[in-house]
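# starting from these lines, generate the structure:
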Amino acid sequence: MIGRDLELGLALERWGQAKRGEGQLVLLSGEAGIGKSRITRALIDTVSQENPARVSYQCSPYYSRSPLYPAVQHLRLAIGIEEADDDGEKLRKLQRTKGPANPLLPIFASLIDLKCYESDALAGLNPQQLRARTLDGLVDDILGAAARRPLLFVIEDIHWIDATTLELLDQCVDRIQNARVMMMVTTRPSFEHGFGGHPIVTKLALDRLGREQTTAFIEKLGGDIRLPPTIVNKIIATTDGVPLFIEELTKSVLETHQFDRVAVFEEDHARSADLDIPLTLHDSLMARLDRLQPVKEVAQMAACIGREFRQDLLGSVTRLSAVELEEALDKLVDAELVFRRGRGSDARYTFKHALVRDAAYHSMLKSVRQDIRSRLADKLGLELTVEPELVAHHIIAARRYREAAECFLQAGRAAAARSANAEAVAHSRAPWTL
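Sure thing, here's the model as predicted:
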């Protein structure tokens, strides 16, 4: 955390108010790579020492038209649902996590499509009534958890949120005023929803780092290496205070030139060095990926899946053996370009930043991307738990437009059945706007 003490301090101050029963929402905005996720992570790490309750919603560009996608994914993760679980196992996990007598079980079961759960609680409700009951139930669940211990509710990348989840958050803001809940929301500046100008909302816009902060960041990344002023000045001028760019470009320079770990370079040494400084973040990221050949190809294929990807799904579109794929992913993790959760074929990975994923993706030939996306669509189309919207994204990238239209139509019907009218309309337009 360099140069973000004030922002983190303000967020922690709002957390203190929330713990006293004064519900808060902090809206953290800034351009891509400016450090929103880093501040959020620092907040989580700091308050986790107090063992609070926590709810995490991650919005996704692939599911911006899928009603309540972030809520459903959080529920599945909280319960511990795995791909191989049948309905009986899902129900056992749901009851064990939420309590067998929890009155909200019918709503949770509906969200994760548990066909085996029998209850009269939702019987006879029309789609609009079911939608209202579901939103009320999710807010009740948050307030119930906050009654037991303070709750940190993190919503990341809200600029990709679906309309129904946004309505859920509006209801949360209205109902947490006297609850021990803090909502931490991250967004890019393009997101204009103001949560009704509610008095519990604090808007916090992140600025770029100044010269002194950038220099301190470079020194921190260098460790024992003290880069010469000429190189430091080049990095400062090129990165323009964007933390992600500073980090990636500094690592790129250090990896390329293999400086002596304890050397202090003279100015004339720096002038004579042949330093090819990348001019953009994309160039810097690609330079790092190029030095990881043949691991670069694995990163590119993973980028076709999305910012988050499963190892087994990646394995279905690569010719590498399981051992070779594991080794390649280990190198990406060691380079801190992706993060891993779990091990083996069930492992899940996340690109360090959406811009890292984008750099890997756009470095591929369009024809290769098209082929991989087509194979991914065929693979995902066989998985019953995959939303048709995700399959449609891959199919349309593969230029299989008629099939994509069918998938979007299917997704639109599913949204309409839940009275998610905004999402249903968006699905109907999707094949022509993507």
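
# for the rest of this, base every contact and every neighbour count on C-alpha atoms.
OK.

# and Val55, helix, strand or coil?
strand (DSSP: H, G, I helix; E, B strand; the rest coil).

# repeat that for Phe309.
Classified using three-state DSSP, Phe309 is strand.

# count of neighbours near it?
Phe309: 18 surrounding residues under other CA atoms under 10 Å.

# could you also give me the structure for this next sequence, so I can compare it with the first?
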Amino acid sequence: MQCPLCCRVNRPDARFCDACGVCLTAQAADEAAVALVVGREAELAALADLVGRMVNGHGAIVALVGEPGIGKSHTAKTLARRATGVRTLWGRCNEEPGAPPYWPWLQIMRVWLEGHDYDELQATLGAAAAPIAEILPEIRHRFRDLAPLLPTPDPQQQRFRLFDAMTGFWKAAAATEPLLLIIDNLHWADASSLRMLEFFASEIADSHILLLATYRDTELGRQHPLSVTLGDLARYGHFHRFRLAGLNRQESATLIAQSGGAGLTPPLLDGIYSQTEGNPLFIAETTRLLIQEGVLGRRAEGRTAAPRLLASIRIPEGVREVIGRRLNRLSPQANRVLECAALIGRTFDLQLLRRVLDETLAPNLQNTIEEALQSHVLEPAEQPGWFQFSHALIRETLYDEIAIPARGGLHLQVAQAIEERYKDDADRYLPALAHHYTSALPGADAGRATDIARRAAERATRLLAHEEAARYYRLALQAAGAMSARDPVLTTRLLNALGESLTATGEYLQAREAFEQAMSLATASNAIDQITRAALGFETATWAPGLAGQAAARLLREALAAQASGDSIAKAQLLSSLARALIFSGEDAQAAIVREQAVAMARRSGDTGTLVATLVATLSARWQPERSAERLRDIDEALRLAEGEGNVLGALDAQAWQLFELMELGELSTWLERLEQFEYRAAELRQPFVRYVAATSRATFALLEGRFDDAERQIAQALQIGRRMPGLDAPGVYGMQMFTLRCEQGRLRDLAPLVRAFVNAPPRAGMWRPGLALLYAEIDLLDEARSEFEALAADDFAVVRHDALRAASLAYLAQVCSRLDDTKRAEVLYAMLLPYDGRNLLIGTTVGCFGAAASLLGLLATTQRKWQDAQRHFESALTMNFRQGASPALAHTRLRYASMRLARNADGDRDGASVLLEDARAAAVRMGMRTLTERIDEVRRSIGPASTPVCPAGLSAREAQVLRLVASGLENREIAKRLFLSPNTVANHIRSILAKTGSANRTEAAAFAIRNGLAG
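Presented below is the predicted three-dimensional model:
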């Protein structure tokens, strides 16, 4: 066995280190401490139950919570020791800010890697190897032939790919051996590690993984990153939290005895217990102090303390005081060395510490470390030559006692020592260097500190740790501000980089502030490239959360004005972004003009990638249905160019738009074929946003076909994918799809509070107002519906813009208008909706589909009493909805058409309405459309029994209609097409007809029809 202090090998039968005689004793003491458990059996029993459930495939996340020293880590160690048949892996978060991004996850992963050979790695990692290798170089070293990942321009998608790969890997690893993953001191985790935990938590409910995390609740405020994570975890049924309280009086006495506190008297126990309140660390440290002071231990054993002695004993009032008093018993030299060690971190490399110490301390370092080990202030770390403070509070106490003026100099010494010690691997230590150099200001070289912090930020960006990148860019800006000669261009670059990192994390407000500052500085210094970067970044951070684009348009115009004359790629990008900003500003006509300029300039630039990106980006400037041909032309061109250049991601972007166009045109067989290709490429390339688009499209398709159970499951799956990408409005899309589903199911009352909350919550409240008006109308709150409708109808519905939600808004408003019987507004809405005739009405791209627009055009024509137009539209809608299998839309259309015919009341209308209502009701009942069924029944009752035609042999109106067509010689498929029924439904009708009429075949049935006047 190797001694961490002197690096000599002991004899196999030795129980102590030949060189120092301490290290093995300390290790044995630690093992003994783990073996002894006081006052935690209830929690351990509950945790053991979760381990058992995990072994059976029910994964969980567990949090051990409590104040410092309450025994969180000790309880976790005990669970790990008792969890037989389970592989335990530890990751520990560092309290000092210089730890690398994803540090606890990297520790866990490295330990797992060390225990598996190449074949095992290959079998477990699979396709996850390449994404994980981006943050863990050891994987690339083990897989020399690992193909590079296809780059993804969107940093959020890149990180999704990483998190998805990491989660998939752990689930695969746990399939071969159950895993207990422990992350200690989660309150010190970097924000990127917390985001990975949130992603991980959503995926492990059906795995053989139990992840246990410890954290101090005393460290958390509302703004602490962990507070957000805990709120996210609390949504899951497989998340459990155990709060550890102090030990009771008897348990405290037991712990004192186990810590060597012989000679304990009841009054002394009372004193210790009242001060420590049962905190195990406080009790143990107080016991050690009292042993050192001769109050407890062998010298006090068997002795009854006199009242005078007890009165002279002062129990420390806090754990920091007891630590301080124990440290005071160490030599002055030991305290000075330990202060330097504390500045390095809780765990430190002895050789690094030696470089930090001055010439008076370095020669006696070994003796000093031995003194600290014997006093249980330090303990050996797992890595030879490394040590750690026995508790984080000891390190914190020492650090806080360093005089502030002296800290800067010590931080600088540590930074220089790290550079000297690890000069061959300096990039790996950039986070620690950035922490120490910036903490050393103003005594350190501000330029050097700025450069180190910038490089640390760039490294974090490469590792997709965007929260950490933002933190280091802020440190770099702080250091740049301390430079004697200010460099505005450098500051501008740092601000733009900060804005990009904040955008990647979804912190759009802060990102826009950074870009605005960058724009101001860049303009003052005429840094054209940074002006361009700031304007483009600001616009991205504006449209991504769906905010109005006026401010972005202003900055983009300023950036365009600053460009040199002539064509350039930068100008094409700025014009493309400006077109989108104008759409989000409601300036549709101007957006179309700018879009043409952007595409023309992209063509002249000669850069194919820029042209593809511009063609796709400017599609959003042309939502008008009458411009569909232009969009299809640009989509086809973008696809051809992207595929010709091998630009797979550009091709996927274009294909996403192609899916929208195909669904709007109702070409669902082609749409489904292209969607399957799209899904295949998404899975192959592990592109998260593409997977999200595919998931929402599948949910929309299920809604369109009336498969509501499938739709609800797929909507939830889409949300699960989408919410892992910061900045993506996955909850908004989820809300839209659930609103559509509940509307079809007749359950809108369930969503009323949710929709009201959305309407009252800026910045995207306006998008929900038409939906709220429909909700009121659907649940018969007509006064409220009228109030909303009147507000939206101002200036001929000017609020309805030519954007992604125009079709949905018109669909909602048309239904409300009809329900309110508002003839005047029906004329306005009819004109607005007419360009969609012959198309489906979609929410966004593929968020939802209402079926044929002709159905709502017929509804508005009915409201205006324009019967011929209404009939034409309804016949068109029946044809389109039947052809594409849009069963709910078909049922709605039949009810609307039936209601129109009853209102018109021409010859044959009542009979025709009865048939339509019969078919609509059968479909509504089959699909569980409760409200639609009730409305159909209401209309049927209004017809009255006398108006229902009496058919011979008890045939229903629809069966009589089918029999007429049989008698005319039509086959089932032709009848189905004529009546907008499925061939199976027609076959069922014919079987019923044969049974009711006593006919043996179709010929006899036709003869029955002729005899009873049903033919002709």
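
# quick TM-score on the pair, please.
Once the chains are laid over each other, their TM-score by TM-score structural alignment, normalised by the length of structure 1 reads 0.86; 418 aligned residues with a CA RMSD of 3.0 Å.

# now do the contacts for the residue most central in space within structure 1.
Nearest to the mean C-alpha position of structure 1, by CA atoms, centre = their mean, lies Gln58 at 5.0 Å. Gln58 of structure 1 makes contact with Pro70, Ile155, Glu156, Asp157, according to CA atoms under 8 Å, 6 or more residues apart in numbering.

# repeat for Leu337 of structure 1
Counted by CA under 8 Å, 6+ apart, Leu337 of structure 1 has contacts Phe351, Lys352, Val356.

# just the buried ones from those, in PyMOL syntax?
Provided next is the PyMOL selection string for whichever of the contacts of Leu337 of structure 1 are buried by 16 or more other CA atoms under 10 Å:
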select buried, resi 351+352+356
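
# before we move on, back to that, secondary structure added to the contacts of Gln58 of structure 1, as CSV?
CSV is the format used below for those (three-state DSSP):
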residue, secondary structure
Pro70, helix
Ile155, strand
Glu156, strand
Asp157, coil
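
# what do we get in structure 2 for the residue nearest to the centre of structure 1?
Aligning on TM-score structural alignment places Gln58 of structure 1 opposite Arg92 in structure 2.

# with adjacent residues omitted, what lies nearest to the counterpart of Ala440 of structure 2 in structure 1?
Structural alignment places Ala440 of structure 2 opposite Ala398 in structure 1 (criterion: TM-score structural alignment). Excluding the flanking residues, the one nearest Ala398 of structure 1 by CA to CA, 6 or more residues apart in numbering is Gln370, at 4.5 Å.

# next one: that neighbour from Gly124 of structure 1, what distance?
45 Å (CA to CA, to the nearest Å).

# compare those two (neighbour count), which wins?
Neighbour comparison, Gln370 of structure 1 and Gly124: the larger count goes to Gln370, with 20 against 9 (by other CA under 10 Å).

# okay, and that one sits in which element?
helix 366-380 (DSSP states H and E).

# which helices and strands sit right next to that helix?
Applying 3 or more CA pairs under 8 Å, 6 or more residues apart in numbering; DSSP states H and E, we find helix 366-380 of structure 1 packed against helix 295-305, helix 388-397.

# mind listing residues that contact that helix?
301, 304-305, 313, 316-317, 361, 386, 391-392, 394-395, 397-399.

# buried set for it?
So helix 366-380 of structure 1, judged by 16+ other CA under 10 Å, has buried residues Arg369, Gln370, Ile372, Arg373, Ser374, Arg375, Leu376, Ala377, Leu380.

# next one: stretch 175-183 of structure 2
Ala175, Pro178, Leu179, Leu180, Leu181, Ile182, Ile183.

# try stretch 31-47 of structure 2
Val34, Val37, Val38, Gly39, Arg40, Glu43, Leu44, Leu47.

# one more: stretch 294-302 of structure 1?
Val295, Lys296, Glu297, Val298, Ala299, Gln300, Met301, Ala302.

# nearest to Asp162 of structure 1, of the residues you listed?
Lowest distance from Asp162 of structure 1 to those (CA to CA) belongs to Ala302, with 24.5 Å.

# name the nearest residue to the closest one, ignoring sequence neighbours.
Leu314 (6.1 Å).

# before we move on, what about Ala174 of structure 2?
His208 (5.3 Å).

# what do we get in structure 1 for that neighbour?
Taking TM-score structural alignment, the alignment pairs His208 of structure 2 with Arg180 from structure 1.

# can you check Trp170 of structure 2 too?
Using TM-score structural alignment, Trp170 of structure 2 lines up with Ile142 in structure 1.

# contacts only, for that match.
Neighbours of Ile142 of structure 1 in contact, by CA under 8 Å, 6+ apart: Leu151.
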